[in-house]
Every structure is written in C-alpha cells, then in structure tokens.
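Asker: return atomic coordinates for the entry below.
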Amino acid sequence: MEYIDLAERFVAAHFPNASIAVVGGSTARGERTRTSDVDLLVIGDAILPDGQIGAALTVDFEGEVFEVFAYSPMGFTEWAERSVAQHRPVIVHMLVEGVPVRGGDDLDDMRRRWSKTLDAGPEADEHELGFRRYVITDVLDDLRDASDPLERKVLAATVFERTAELMLLTAGKWIGTGKYLPRRLRALPSERVDALAEPYLRGDHDALADAVEHELLSAGGRVQVGFVR
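Answerer: Below you'll find the model as predicted:
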C-alpha cells in the first residue's frame, strides 16, 4: 500500500491530468528486490508535451526510481498493437494485471478490451515460425561445431533464448525478454522446460543441442535449404 500511496503522489506531481495510472511489475506483485524500481503506466489526454503520443522516462521521486510509460489514449493503442504484433505486450500486461492508482470506467473499459487480446494469445503465422526455426537451425549447427569456449557460451545463450521463444509461440503463449523469458516459460509443462533449461544451466552444451533438436522436431523440424526469408 505504501507504494500505491507513493505512486498517487507521483502522478499528482508529474501527471495531474492523467485519467489512468497503474502500477505494474514487481511492485504490483509484491516481489520487490533491493534494486527494484516502480513501473508505472499513465494514460491521458495532453499529459505529454508538444503533441507527443507516447514516452518512456525514468524519474527520481521521494527517493524511489519510477520507470514511467506515458501515453495519450491513441498512443497507448498504437504502441499496444505494435507490442502485440511483436508478441511481447508489456504495457498491455501492465494495464490488465497491475494495481490501479487512477482508473474508474475508463480503466475498466480498456481492461475488458485488452484482456481479450491477452487471453487470445499471440498470432505467429507459419512463415514467422519457419523463420524462427531457420535461425535456430543455423545457430544450433554453429553451437555443435564451435570449439572456442567463449563462442560456445554465447551461442548457447542465443539458441536457448530463440528456442524458448519458439516453444512459447507454438504453445500460444506470449514471449518476453530478459528475466521475463524464464517467467513466461514457467507457463509450460515443467518437464519440457527442464529438458531445455537444465543442460543450459550446467553448461552441458551437447545436451542443450540435443534438447534444441527435440524442440525443433516438435515445431516441425529443421529449416535450412530452400527457405525464403
């Protein structure tokens, strides 16, 4: 509750005309760490200068760091649709799952609309999935062939990330970057995730390559010769 009160003061000081304000991230989930900032989504008419429709800014306020995502209503729709197309709708998750600071009917209406989008899951067409399989096939071959230890570590990280995204998309789940990728993976069956994650964590690159081959097969197989990007 103290962070909601803090967010209310922040909005009053910096975005007094905002009609919607929602705290997201670890603060909303009650999972703050020592370095956590306060993720805040604000939406309203004329809350940004010079006709801007969207901005991301970092602000120090009362000893806390706020990571602010500020939009006009039109700007939110534009950026939300863009993030949905990229399968990483961060601001949509904030809107739907965060803790309201300001809201009312406007927030309720937006949540109803965008909840349907989140529930529907991402739409990745066959060409995109084929391209992702193509990239994984290429990186996987590089991993199997690499002998330099640093190259192998970098390639292992890349093929793990790309394969995790493919697993999520073929299961109709949203993807994420950084710490959000493993959090998204936990929506999948644990034995499937462990088969990929455990060899990666222990640095067993050969076993990781085998796990990636298995996931490629599950998604339709390797893609290489003849694929048009």
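Asker: from now on I want contacts and neighbour counts done on CA atoms only, so please keep to that.
Answerer: Noted.
Asker: so what's the residue nearest the centre of the chain up against?
Answerer: Centroid-nearest residue in the chain, with C-alpha atoms, centre = their mean: G176, separated by 2.9 Å. With contact taken as C-alpha atoms under 8 Å, 6 or more residues apart in numbering, G176 is in contact with H87, R88, E165, R184.
Asker: the third one is in contact with G172, isn't it?
Answerer: No: contact status for E165 versus G172: not in contact, 10.6 Å apart, counting by C-alpha atoms under 8 Å.
Asker: compare the two (neighbour count), which wins?
Answerer: E165 (23 against 15; other C-alpha atoms under 10 Å).
Asker: heading C-terminal from the longest helix along the chain, find the next helix or strand.
Answerer: Looking across the chain with DSSP state H, the single longest helix is helix 149-170. Per DSSP states H and E, the first helix or strand lying C-terminal to helix 149-170 is helix 180-185.
Asker: now show me the structure for the sequence below, then we'll compare the two:
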Amino acid sequence: MNSSRIQPVEAAKKFIAEKFPDCQAALLAGSVVRGEDTATSDLDIVVFDEKVESAYRESLFEYGWPIEVFVHNLTSYRDFFKSDRESARPSLPRMVSEGIVLFDSGVVSFIKDEAKVLLKKGPEVWSIETIVMKRYMITDALDDLIGSTNPAEDLFIANTLANEIHEFVLRTNVQWVGSSKWVVRALSQFDEKFARLFVQAFDLFYKTGNKDEIIMLTDEVLKPYGGRLFEGFSLGKGDRI
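Answerer: From the prediction side, this is the model:
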C-alpha cells in the first residue's frame, strides 16, 4: 500500500461524510477488505441513498485513493442482485456481503442478509439444452486450437477456450463464475485441485506452445456430459412441415 495514503477505512469514511452526508448506509468492499490490495488497488464503496432516482457508478480520485463508488437507492440494488444472478457474476451481492459498514441508519443488516441468501443459493441451473450448446462451443474452440498452425491466432483461441472451460465447470456445478482475475479465484473457491490443473495447462501453452495439457483438460471436463460434440448438433432448426 502507498505509505502516503491515509488508511482505507478512514479515507472511505471521509468520502461518505463529504459526498453522501445524508445517505442511509455505506459499505467499503473489494480487495482492501479482503486483505488482497496491491499498489494499484482502489476503494470500492457501495452507497445506499433513498434520494437517488436511479443507480449509478462513478470513478474518482480522493485522499490519495482511486475510488469506485456504486450508488443505489433502497430498491434499485434488487434489480442488480437479480441481473447478477442471471449472469452468474455476483459483483454487487459479493460487495454487500463482505463490505465493512462505514455508516448505517438501520438498513444494512437486511440488505446484507439478502446478499448472503443470494450468494448461498448460487446462480440459476443450466438447462440440458444450454449444456449441449456449451459442449458444442467448447468443441469448436478446441478443434480450432488443435488445427491451428498460426501461433498468433493460437493465443486468442486459447483465451476463448479458457473462459469457456471455466464457465462450463462452474455453471454445471451451480457455482458463480468470474472474469479477469476472478476466473482463477472462482475456480479455486470451488475446486483447488482443478484450478491448479487449469492454470498449469494454460501456463504451459503460453510459455511453450504445447497444447497437449489443454486438450486433455478439455476432454476431462466434457467427458461426464458426453464428450466433444459436433455431429448432430442443431440450433433453431425446429420441426419442419
């Protein structure tokens, strides 16, 4: 942490006192709360203000800190909870659940309970049709990687495949998914052994160009669901008269 900065909780409280003095509640979340902050970490602050007509997000720099503020009224957060569950990326529920209370007029406990229930429930269960479609998409990306002889294209095919495998493993097990750094975090929270194999396979490829471990990992992931899928896959065909 930058030694010239004031402490994160102190900075967050000053921010709320100056920018949102009449809010109903405010929380500090993110990496600084989890003890995972780095030299480039920001302060994620969630504000609940009944005077706000619609939710918004804003980036600022105050008190030596980059600050991301997520502002909601006392009902708008539920729409975001709902959309986060539908996307299986629980950004706001996670921030609310883990957040340190900066100010509370008496509403935080109820909102935190809602977030914790949602997180425990997990995302919506994938349908059989969705699993079949995702098998096809992973097979398609894997075939592209196997057949490619262009190292530049390989980099981006592998990136697509990594995201699709991570999503498939987590969603078929009714787990939350991630993006960016949260891809590995989400996998590790679910299955540390698989996360290590996942990282190992793609690390080997990016360092050496060796695709073998990615191919084996992909086949292992698809095996319980019928393996690779190409022949017979159909989407939107329907019944013909």
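Asker: where does the longest helix of the first structure end up in the second structure?
Answerer: Per TM-score structural alignment, the counterpart of helix 149-170 of the first structure in the second structure is residues 151-172.
Asker: buried residues, that stretch. List them.
Answerer: For stretch 151-172 of the second structure, burial by neighbour count (16 or more other C-alpha atoms under 10 Å) applies to 154, 157-158, 161-171.
Asker: over to stretch 42-57 of the second structure?
Answerer: Of all the residues in stretch 42-57 of the second structure, those buried under the rule 16+ other C-alpha under 10 Å are D42, L43, D44, I45, V46, V47, F48, D49, E50, A55.
Asker: in these, find the pair that's most separated.
Answerer: D42 and E50 (25.2 Å; C-alpha to C-alpha).
Asker: quick one: V52 of the second structure is in a strand?
Answerer: No: read with DSSP: H, G, I helix; E, B strand; the rest coil, V52 of the second structure is coil and lies in no strand.
Asker: OK, contacts around it?
Answerer: V71, H72, N73.
Asker: how many residues are close by the last one?
Answerer: N73 of the second structure is flanked by 20 other residues according to other C-alpha under 10 Å.
Asker: so where do the helices sit in the second structure?
Answerer: 8-19, 31-34, 76-87, 91-98, 108-121, 128-147, 151-171, 182-190, 192-208, 212-222.
Asker: nearest to A25 of the second structure, out of the ones you listed?
Answerer: helix 108-121 (6.5 Å).
Asker: average gap between that closest one and the first structure?
Answerer: Once fitted to the first structure, helix 108-121 of the second structure is off its aligned match by 1.1 Å on average (mean C-alpha distance after the TM-score superposition for the first structure).
Asker: the first structure: matching residues for that helix?
Answerer: Mapped onto the first structure using TM-score structural alignment, helix 108-121 of the second structure spans residues 107-120.
Asker: which residues does the closest residue to D142 of the first structure other than its chain neighbours contact?
Answerer: For D142 of the first structure, ignoring the flanking residues on the chain, the nearest one in space by C-alpha to C-alpha, 6 or more residues apart in numbering is L155 at 7.4 Å. Residues in contact with L155 of the first structure (C-alpha under 8 Å, 6+ apart) are V139, L140, D142, L143.
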